[in-house]
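S.K.: Let's see this in three dimensions:
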Amino acid sequence: MPRFLSTALASITMLATIFVPSMLAGCKSAPTAPGFPEGTVRVLFIGNSLTYTNDLPGMFAAVAQQAGRTDVRAAGVAFADFALEDHWAEGTALSSLAKNRWEYVVMQQGSSALAASQSNLRTWSLQFDSKIRAAGATPVMYMVWPTVDRTFDFPAVRESYTNAAFAIDGLFAPAGDAWVAYGNLNALYAADGLHPTTAGTYLAAIVLLERLTGIRVELLPATIPGSAIAPNDVRALQRAARTALDRNPARPRAVPQ
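M.R.: This next block holds a predicted model:
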């Protein structure tokens, strides 16, 4: 079932709501930014279940709050099994770009490791780039991960998302490469072998957070909002994020080797 996800961080409390569009009423509303005051960092996530599982936008905003950044706001448009071309056809993400002011727009689809999928990711990233730039925002390519039975595809996933970021002169957020750096993939994949655990979502969130706000991952608390994961394990996740961020430039200039 498709989902529309919207999150907002209030000054003290992070508010996260998942909406299921009413298909009977034919009613879908684009994410708006009520309560998002001037001077905030506004981030729109466009993706699929890899974004809405564990509420990545909400985690992103909550970790920013942990670091004392109450100026960070995040919202998302995420539908199950959607690629960027599906978002283009469905229209909610485009409506939000037209109606709201975002500073960053984070995009992801599936692993996009195969040659045809890499081409598809580049093509539709370029399509969205024109709308994102027209709205005054910066595009961000959020590298995800392959299914657990295709972990050999990690290098191709990295290449695909890096090339898409290069094609649009956008930012590259190497979340999937941080998974590789962490090493213990069993702790990051949920039982279905595709979606992230809370630890996997946290790792993606902190990679994105440093890349977009400059909040250094190693300076974050050794806790995950709403989770009892041990501090030592949280520090290991932060070290993996540091490794991935250090070996992947924010704006790729060449195909990764």
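S.K.: contacts, neighbours, all on C-alpha from now
M.R.: Fine.
S.K.: Only the buried residues of stretch 145-153, if you could.
M.R.: 145, 146, 147, 148, 153 (16 or more other C-alpha atoms under 10 Å).
S.K.: Stretch 152-159 too?
M.R.: 153, 154, 155, 156, 157, 158, 159.
S.K.: any idea whether residue 5 is helix, strand or coil?
M.R.: Under DSSP: H, G, I helix; E, B strand; the rest coil, the three-state class of residue 5 is strand.
S.K.: no no, residue 207
M.R.: helix.
S.K.: sorry, back to before: just flag the most distant two among the buried residues of stretch 145-153.
M.R.: Within the buried residues of stretch 145-153, two members stand farthest from each other by C-alpha to C-alpha: 148 and 153, at 9.7 Å.
S.K.: Following up with a second sequence; could you model it the same way so I can compare the two?
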Amino acid sequence: MHRWFLLLLLFCTPAFAAPPGPAPPQRILFVGNSLTYVGNLPATFAAMANANGHAVHAAMIVEGGATLDQRVADGSVQRALADYKPAVLVLQERGGDLLCMPMEEACFQSAQAIQALAQAGRTAGARVVLLGSYQAHPRASAELVEKEAAAAEQAGIAYVEISESLRRLSGEAPALAWYHADGMHPGPALTLLDAIQLHRTLFGVIPAQGFDVAAPIYTTSSGLHAELREADAAAPRPDTPQGIHYDGTMLGQFNSMLDSSGK
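M.R.: Coordinates of the predicted model:
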């Protein structure tokens, strides 16, 4: 009887489940141009997120001078949504297209492309955000932010503002490397600003921990083409700089400036 009772307990007692493993990294796909890859924003954002408690893996489809309209036309984003299956799709347009530069129809083409890619992202189950670009002139900057916000609202996606924050912060801390050596593309400080603003939008918290980016830090001569690639993949050009460190003190400075400006 005692033996039968033990067997009955064995069959009736539920097995202890193994503790769940860590959740897989959240996949984030960046689609853009040289504003996105100079400084390697995708890898910088992933390193920041991982250092601050959010498991992230980043990939990108980027090419110098590219527009979002070109990405709609070539179908590269739609294919990446199917193959890479990102949880988040980050779109970044060229700096002047929504200001109707270099031609009047650029405004319409850009707005249409943002809507098309937003719809494709939603259909694939991704959260879609429009990451702003920037203009140095105060009037152009304000107009750009207005146009970008309107395009994002029309497409039903979140907007991450950059241009006006860049103007304010670069005025408060002019010694920081806001721009690349060409005076136009992102320098380390601007890449960090992009990453912080995106982190706040996606996770709703301020990143505080410093981090290392173990990935190519692309310059304007990147050798990149509009194809899906991991953000930390080996660079096409062997002379591409490797890695950069952002310390917690610098993040604290940025967060303080952004908080004081209401951004």
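S.K.: For residue 174 of the first structure, state which of the buried residues of stretch 152-159 of the first structure is nearest.
M.R.: For these, with residue 174 of the first structure as the reference and C-alpha to C-alpha as the criterion, the closest is residue 158, at 7.4 Å.
S.K.: quick one: the counterpart of residue 158 of the second structure in the first structure from residue 14 of the first structure, how far?
M.R.: Mapped onto the first structure by TM-score structural alignment, residue 158 of the second structure lines up with residue 171. Here residue 171 of the first structure is placed at a distance of 26 Å from residue 14 of the first structure (C-alpha to C-alpha, to the nearest Å).
S.K.: Same check on residue 177 of the first structure?
M.R.: Taken as C-alpha to C-alpha, the span from residue 177 of the first structure to residue 14 of the first structure is 28 Å.
S.K.: Residue 193 of the first structure maps to what in the second structure?
M.R.: Using TM-score structural alignment, residue 193 of the first structure pairs with residue 183 in the second structure.
S.K.: one step back: how about the match of residue 158 of the second structure: what's its closest non-neighbour residue?
M.R.: Spatial nearest neighbour of residue 171 of the first structure, excluding adjacent residues (C-alpha to C-alpha, 6 or more residues apart in numbering): residue 140 at 4.6 Å.
S.K.: my guess is the one you found is in a helix, correct?
M.R.: No: if the criterion is three-state DSSP, then residue 140 of the first structure is strand and not within a helix.
S.K.: Hmm, it is touching residue 173, no?
M.R.: Yes: counting by C-alpha atoms under 8 Å, residue 140 of the first structure touches residue 173, with 6.9 Å between them.
S.K.: Settle it for me: which of those two has more neighbours?
M.R.: Under the criterion of other C-alpha atoms under 10 Å, the comparison of residue 140 of the first structure against residue 173 puts residue 173 first, with 34 against 30.
S.K.: how about the residue nearest to residue 171 of the first structure, what's its match in the second structure?
M.R.: Looks like residue 140 of the first structure aligns to residue 129 there (TM-score structural alignment).
S.K.: Residue 123 of the first structure too?
M.R.: In the second structure, residue 123 of the first structure lands on residue 112 (TM-score structural alignment).
S.K.: ok, now how distant is that match from residue 95 of the second structure?
M.R.: Residue 112 of the second structure is 16 Å from residue 95 of the second structure, by C-alpha to C-alpha.
S.K.: With residue 127 of the second structure instead?
M.R.: Distance from residue 127 of the second structure to residue 95 of the second structure, by C-alpha to C-alpha: 23 Å.
S.K.: Check residue 2 of the second structure too.
M.R.: Distance from residue 2 of the second structure to residue 95 of the second structure, by C-alpha to C-alpha: 80 Å.
S.K.: hmm, back to that, burial count for the match of residue 193 of the first structure?
M.R.: Residue 183 of the second structure, neighbours per other C-alpha under 10 Å, totals 10.
S.K.: ok, now which ones touch it?
M.R.: Contacts for residue 183 of the second structure (C-alpha atoms under 8 Å, 6 or more residues apart in numbering) come out as none.
S.K.: tell me the contacts of the match of residue 123 of the first structure?
M.R.: With C-alpha under 8 Å, 6+ apart, residue 112 of the second structure has these contacts: residue 69.
S.K.: That one falls within a helix, correct?
M.R.: Yes: Residue 112 of the second structure: assigned to a helix according to three-state DSSP.
S.K.: Assign residue 93 of the second structure to helix, strand or coil.
M.R.: Three-state assignment for residue 93 of the second structure (three-state DSSP): coil.
S.K.: how about it, what's its partner in the first structure?
M.R.: Aligned partner of residue 93 of the second structure by TM-score structural alignment: residue 109.
S.K.: I'd say its match and residue 82 touch.
M.R.: Yes: with contacts counted by C-alpha under 8 Å, residue 109 of the first structure reaches residue 82, the gap being 6.6 Å.
S.K.: For whatever residue of the first structure lines up with residue 256 of the second structure, identify the helix or strand it belongs to.
M.R.: Correspondence of residue 256 of the second structure to the first structure, assessed by TM-score structural alignment: residue 239. Under the criterion of DSSP states H and E, residue 239 of the first structure resides in helix 231-247.
S.K.: Pull out the buried positions in that helix.
M.R.: Those would be 234, 235, 236, 237, 238, 239, 240, 241, 242, 243, 244, 245, for helix 231-247 of the first structure by 16+ other C-alpha under 10 Å.
S.K.: For the match of residue 158 of the second structure, give its distance to residue 228 of the first structure.
M.R.: 32 Å.
S.K.: repeat for residue 214 of the first structure
M.R.: 26 Å.
S.K.: now stretch 81-90 of the first structure: how far from the chain's centre is it?
M.R.: 16 Å (C-alpha atoms, centre = their mean, to the nearest Å).
S.K.: hey, where'd the helices end up in the second structure?
M.R.: Listed in chain order, the helices found in the second structure under DSSP state H are 2-12, 34-37, 41-51, 68-74, 76-83, 105-123, 138-155, 163-172, 188-203, 248-260.
S.K.: Give me whichever of the ones you listed is most buried.
M.R.: Between the helices of the second structure, helix 34-37 has the highest mean count of neighbours, a mean of 27, where neighbours are mean count of other C-alpha atoms under 10 Å.
S.K.: about what we covered before: so the match of residue 140 of the first structure sits right up against residue 87, yeah?
M.R.: No: at 11.3 Å, residue 129 of the second structure and residue 87 do not qualify as touching, with contact defined as C-alpha under 8 Å.
S.K.: about what we covered before: considering the buried residues of stretch 152-159 of the first structure, which is situated nearest to residue 205 of the first structure?
M.R.: residue 158 (17.0 Å).
S.K.: I figured the closest one hits residue 175, correct?
M.R.: No: if you go by C-alpha under 8 Å, residue 158 of the first structure and residue 175 don't touch, sitting 9.3 Å apart.
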